[in-house]
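A.B. asks: return a 3D structure for these sequence lines:
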Amino acid sequence: MELNAPETILVRAPNWLGDVVMATPGLRALRSHFKDAHIAVQVRPGLEGVLDSCSYVDEVQRVDSYHQGVGSMLREGRRLRQRGRFDLGICIPESFSSAMLMKLAGVKQIVGYGEGLRSPLIDVGVPVPVAWGARRMVARERFVLGLMDAVGCKELGTHIELGTAPGDDARVEALLAKDGDAAQPIVVLAPGASYGPSKCWPAASFAEVGDALQARGVRVALLGTASEADLTQSVAAAMKTTPLDFAGVFSLREVKALIKRSALLVCNDAGARHIAAAFAVPSIVFFGPTSVEKTNLNLDAVQILETDDSCRPCYKRDCPIDHRCMTGITPARVTQRSLATLGVAS
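C.D. replies: The predicted model follows:
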């Protein structure tokens, strides 16, 4: 479908950090096709920093009504409409609420995958390929590019991109210099996953790897959100050496800067792994309840560790049995891979 050149475009981004990163090939295609349009991207609270310094986006809007009920959505829709109606809306999530907010905001033409109860809210419904199945087993980059293709945008590769601001880079460097030799290699351990505990490799295992790395002269930094501080503290308490603990210390913009300058990221299948991939930083990623099939692009610098347990992938947020898919990945194996990646003798 070809559109008359819209002057204003509103994109509703996905709700997971990693999925927002994987939407950047679609944003690149959108910007290339509609060079002069004002492109605004809506994100849920907490994700505003992901697309900061992204050259394809003119404005990032926080969805204040996210999970706040119908009244909040009505008020936000009215407020957005009063600012001025967008010519085109691209609704990436398949939720009813994301399309409804665009409709309430008066977006003139809404494009999205148009199945289910929300189909009357979508002006241009894009068919969902049967091969994707109910779980949408397709790379997130391809999922978004399918919508961009529907409005005439040519794909310009599937590589993901992020940027950082000089001030954020400087603050990270200053903190690293304050706590030690800034020139020393940094390995970031990110033990959390907002999806749920089923995705999390054991804290004691992260601790064992952290000690093994620090024993060989590699600085270890623990990374997490403020809500994950108890988890990073559990890792630190289980370690014999003392790591840097940055849980809740950095904004999301600064988290990008920290990961960008790290030598290696060791993490669960969560948002941090996609930030590392966007900056071509090597990563070791644990897959347990989830499958790589939905995120199987941009893996050049990624080492996937997983087991062959028959119960996975289950996509459960809490493991109902013994978490064997994660406990079966041994710290010794992770340490060996980490040292090899860093070029440090084991």
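A.B. asks: alpha carbons only for contacts and neighbour counts from here, please
C.D. replies: OK.
A.B. asks: who touches the helix or strand where Gly89 lies?
C.D. replies: Here Gly89 sits within strand 88-91, counting by DSSP states H and E. Contact with strand 88-91 is made by 6, 8-13, 98-99, 102, 107-113, 147, as judged by C-alpha atoms under 8 Å, 6 or more residues apart in numbering.
A.B. asks: ranges for the helices of the stretch 51-200 of the chain?
C.D. replies: If DSSP state H, counting those that start in this stretch is used as the criterion, the helices of the stretch 51-200 of the chain fall at 70-83, 96-104, 140-150, 166-178.
A.B. asks: same for the second one, what does it pack against?
C.D. replies: For helix 96-104, the elements it packs on are helix 70-83, strand 88-91, strand 110-113, judged by 3 or more C-alpha pairs under 8 Å, 6 or more residues apart in numbering; DSSP states H and E.
A.B. asks: using TSV, lay out those together with distance to Pro185 and mean neighbour count.
C.D. replies: Formatted as TSV, the entries for the helices and strands packed on helix 96-104 read as follows, by distance: least, C-alpha to C-alpha, whole Å; neighbours: other C-alpha atoms under 10 Å:
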stretch	distance to Pro185	mean neighbour count
helix 70-83	46	15
strand 88-91	41	26
strand 110-113	44	24
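A.B. asks: so which of these gets nearest Ala193?
C.D. replies: Distances from Ala193 to each of the helices and strands packed on helix 96-104 were compared by C-alpha to C-alpha, and the smallest falls on strand 88-91, at 25.2 Å.
A.B. asks: roughly how far is the closest one from the heart of the chain?
C.D. replies: In terms of C-alpha atoms, centre = their mean, to the nearest Å, the gap separating the centre of strand 88-91 from the centre of its chain is 21 Å.
A.B. asks: now do stretch 146-154
C.D. replies: Using C-alpha atoms, centre = their mean, the mean C-alpha position of stretch 146-154 is found 22 Å from that of the whole chain.
A.B. asks: ends of it, what's the gap?
C.D. replies: Start-to-end span of stretch 146-154 (C-alpha to C-alpha, to the nearest Å) is 10 Å.
A.B. asks: please give the structure of this sequence too, so both can be compared:
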Amino acid sequence: VYLINIPSTSDPQAGRLAYFRALPALTQTLCRLRRWLQREPYDLVLDLHASFRSGLLGLTNPGGTRVGFADAKELNPLFQHRRIEVPDSVVHAVDKNMLFCNHLRCPPGKSDFQLYSSEQDRDRVAAFLQGHRLRDDDVLVYVNPAARWRTKFWGGGRWAELADRLIGEAGLRVVFAGSAQDRDYIAGVSERMSRTPIVAAGELSLTETVALLQRSAVYAGLDSGPMHMAAMAGVPVVALFGPTNPERVGPYGVEHRLVRNEGLVCLGCRKRHCGVPRCMEGIEVDQVYRAVLSLVDLRRSAAGGGKG
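C.D. replies: The predicted structure follows:
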């Protein structure tokens, strides 16, 4: 049993799936899992999520051994039979999770992640983009300007300026994507523009979003779930960082660009509220614009001079 995000449920290796989004659903999920696991218990539970919630999920498995991190928060270590110590040299969350392989004495292998989309997802996205007159040879930049933390926000006017320059100066196509909750914010961004972007906020399912990412040449956005989805989908990422530390939670891989307001002692403070978020306000549009173009050029070079 794994606690995973919905995009990973399309992985062919995923077996039983249990969804929950809120506390009542969590209670129902725990009861359902308990019934399942009483019939077919697991010998081992690996708790990578390292939260109180995932600790509770582990308790639904009768018997078996529960393994987690010694430095986990929210009382999670109290749920575990074995606790893995994390060396100071391990920084990124992915590398930290790979410590489970060492604990189980199995070689970790290459950290080669994938996200899966179905043919139906890809057809749905293709039809959506064709409705916006996207040609096969158009270079598409996926932009996600929203995040859960307000301190991660960059400002709608700057996203509008960036998208206008990508369309008008660089000749690229831009799609704004996000959840249904982001729709109003993204509409406000697009209304500030002189050019016309594609707006997909709230229009696609998560697996269709994977298909949209797979069609995109570059992702530009904040530290968020879609950023990690893009990296897992093999899309080069331009990510803006302020209150969080990219060394720990940045996009995994090498073909990415991290944009920060370097020099501030408060970078990576992890604050969700800040009176003057200089870490994000100090990032210039031109920094992000040049970072996007550098990755577009890399994709074109890799494609032998084509448009990616």
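A.B. asks: give me the TM-score for this pair.
C.D. replies: A TM-score of 0.85 describes the superposed chains when it is computed by TM-score structural alignment, normalised by the length of the second structure; 293 aligned residues with a C-alpha RMSD of 2.5 Å.
A.B. asks: please pick the buried ones from the contacts of strand 88-91 of the first structure.
C.D. replies: If you count burial by 16 or more other C-alpha atoms under 10 Å, the buried members of these come out as 6, 8-13, 98-99, 102, 107, 109-113, 147.
A.B. asks: returning to what we had before: so where is the strand holding Gly89 of the first structure in the second structure?
C.D. replies: Residues 44-47 of the second structure are matched to strand 88-91 of the first structure when aligned by TM-score structural alignment.
A.B. asks: contacting residues around stretch 120-136 of the second structure?
C.D. replies: Applying C-alpha under 8 Å, 6+ apart, the external contacts of stretch 120-136 of the second structure come out as Arg173, Ile198, Thr207, Glu208, Ala211, Leu212.
A.B. asks: now do 7 Å
C.D. replies: Ile198, Thr207, Glu208, Ala211, Leu212 (C-alpha atoms under 7 Å, 6 or more residues apart in numbering).
A.B. asks: can you give me the distance of the nearest residue to the third one once chain neighbours are set aside to Val235 of the second structure?
C.D. replies: Take Glu208 of the second structure and drop its neighbours on the chain: the residue closest to it by C-alpha to C-alpha, 6 or more residues apart in numbering is Asp121, 4.8 Å away. Here Asp121 of the second structure is placed at a distance of 17 Å from Val235 of the second structure (C-alpha to C-alpha).
A.B. asks: Asn102 of the second structure now?
C.D. replies: Distance from Asn102 of the second structure to Val235 of the second structure, counting by C-alpha to C-alpha: 29 Å.
A.B. asks: the two - which one has more neighbours?
C.D. replies: The residue with more neighbours, out of Asn102 of the second structure and Val235 and counting by other C-alpha atoms under 10 Å, is Val235; that gives 23 against 12.
A.B. asks: and that one, which of the three is it?
C.D. replies: Recorded secondary structure, Val235 of the second structure: coil (DSSP: H, G, I helix; E, B strand; the rest coil).
A.B. asks: and it? What does it align with in the first structure?
C.D. replies: Under the alignment (TM-score structural alignment), Val235 of the second structure maps onto Val281 of the first structure.
A.B. asks: need the contact list for that match.
C.D. replies: Val281 of the first structure makes contact with Lys260, Ala263, Leu264, Ala301 under the criterion C-alpha under 7 Å, 6+ apart.
A.B. asks: give me the neighbour count for the first one.
C.D. replies: I take that to be Lys260 of the first structure. For Lys260 of the first structure, the number of neighbouring residues by other C-alpha under 10 Å comes to 22.
A.B. asks: residue in the second structure paired with Val255 of the first structure?
C.D. replies: Following TM-score structural alignment, the counterpart assigned to Val255 of the first structure within the second structure is Thr209.
A.B. asks: check which helix or strand covers that match.
C.D. replies: helix 206-215.
A.B. asks: same question for Tyr219 of the second structure.
C.D. replies: Remark: Tyr219 of the second structure resides in strand 218-222, with elements defined by DSSP H and E.
A.B. asks: so which bit of the first structure is that strand matched to?
C.D. replies: Aligning strand 218-222 of the second structure against the first structure (TM-score structural alignment) gives residues 264-268.
A.B. asks: and the matching stretch, how far from the second structure on average?
C.D. replies: Comparison of stretch 264-268 of the first structure with the second structure after fitting gives an average deviation of 0.9 Å (mean C-alpha distance after the TM-score superposition for the first structure).
A.B. asks: what about the residue lying closest to Ala70 of the second structure once chain neighbours are set aside, distance to His132 of the second structure?
C.D. replies: With sequence-adjacent residues excluded and distances taken as C-alpha to C-alpha, 6+ apart, Ala70 of the second structure is closest to Arg83, at 4.7 Å. Distance of Arg83 of the second structure to His132 of the second structure, given as C-alpha to C-alpha: 52 Å.
A.B. asks: could you do Phe113 of the second structure as well?
C.D. replies: Shown here: Phe113 of the second structure relative to His132 of the second structure, a distance of 31 Å by C-alpha to C-alpha.
A.B. asks: quick one: the helices in the stretch 201-308 of the second structure?
C.D. replies: Read by DSSP H, counting those that start in this stretch, the stretch 201-308 of the second structure holds these helices, from start to end of the chain: 206-215, 225-232, 246-249, 278-281, 285-302.
A.B. asks: distance to Cys106 of the second structure added to the ones you listed, as a markdown table?
C.D. replies: Compiled in a markdown table, the helices of the stretch 201-308 of the second structure are given as follows (distance: least, C-alpha to C-alpha, whole Å):
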| stretch | distance to Cys106 of the second structure |
| --- | --- |
| helix 206-215 | 30 |
| helix 225-232 | 23 |
| helix 246-249 | 24 |
| helix 278-281 | 41 |
| helix 285-302 | 34 |
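A.B. asks: of all those helices, which one is nearest Asn76 of the second structure?
C.D. replies: Of all the helices of the stretch 201-308 of the second structure, it is helix 246-249 that lies closest to Asn76 of the second structure, at 19.8 Å by C-alpha to C-alpha.
A.B. asks: which residue numbers in the first structure go with that closest one?
C.D. replies: Mapping helix 246-249 of the second structure onto the first structure (TM-score structural alignment) gives residues 292-295.
A.B. asks: who touches the matching stretch?
C.D. replies: Residues from elsewhere that reach stretch 292-295 of the first structure, judged by C-alpha under 7 Å, 6+ apart: Met137, Val138, Ala139, Arg140.
A.B. asks: pull out the buried members of those.
C.D. replies: Val138, Ala139, Arg140.
A.B. asks: let me have those in CSV, extended by distance to Glu94 of the first structure.
C.D. replies: Rendered in CSV, the data for those read as follows (distance: C-alpha to C-alpha, whole Å):
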residue, distance to Glu94 of the first structure
Val138, 14
Ala139, 15
Arg140, 13
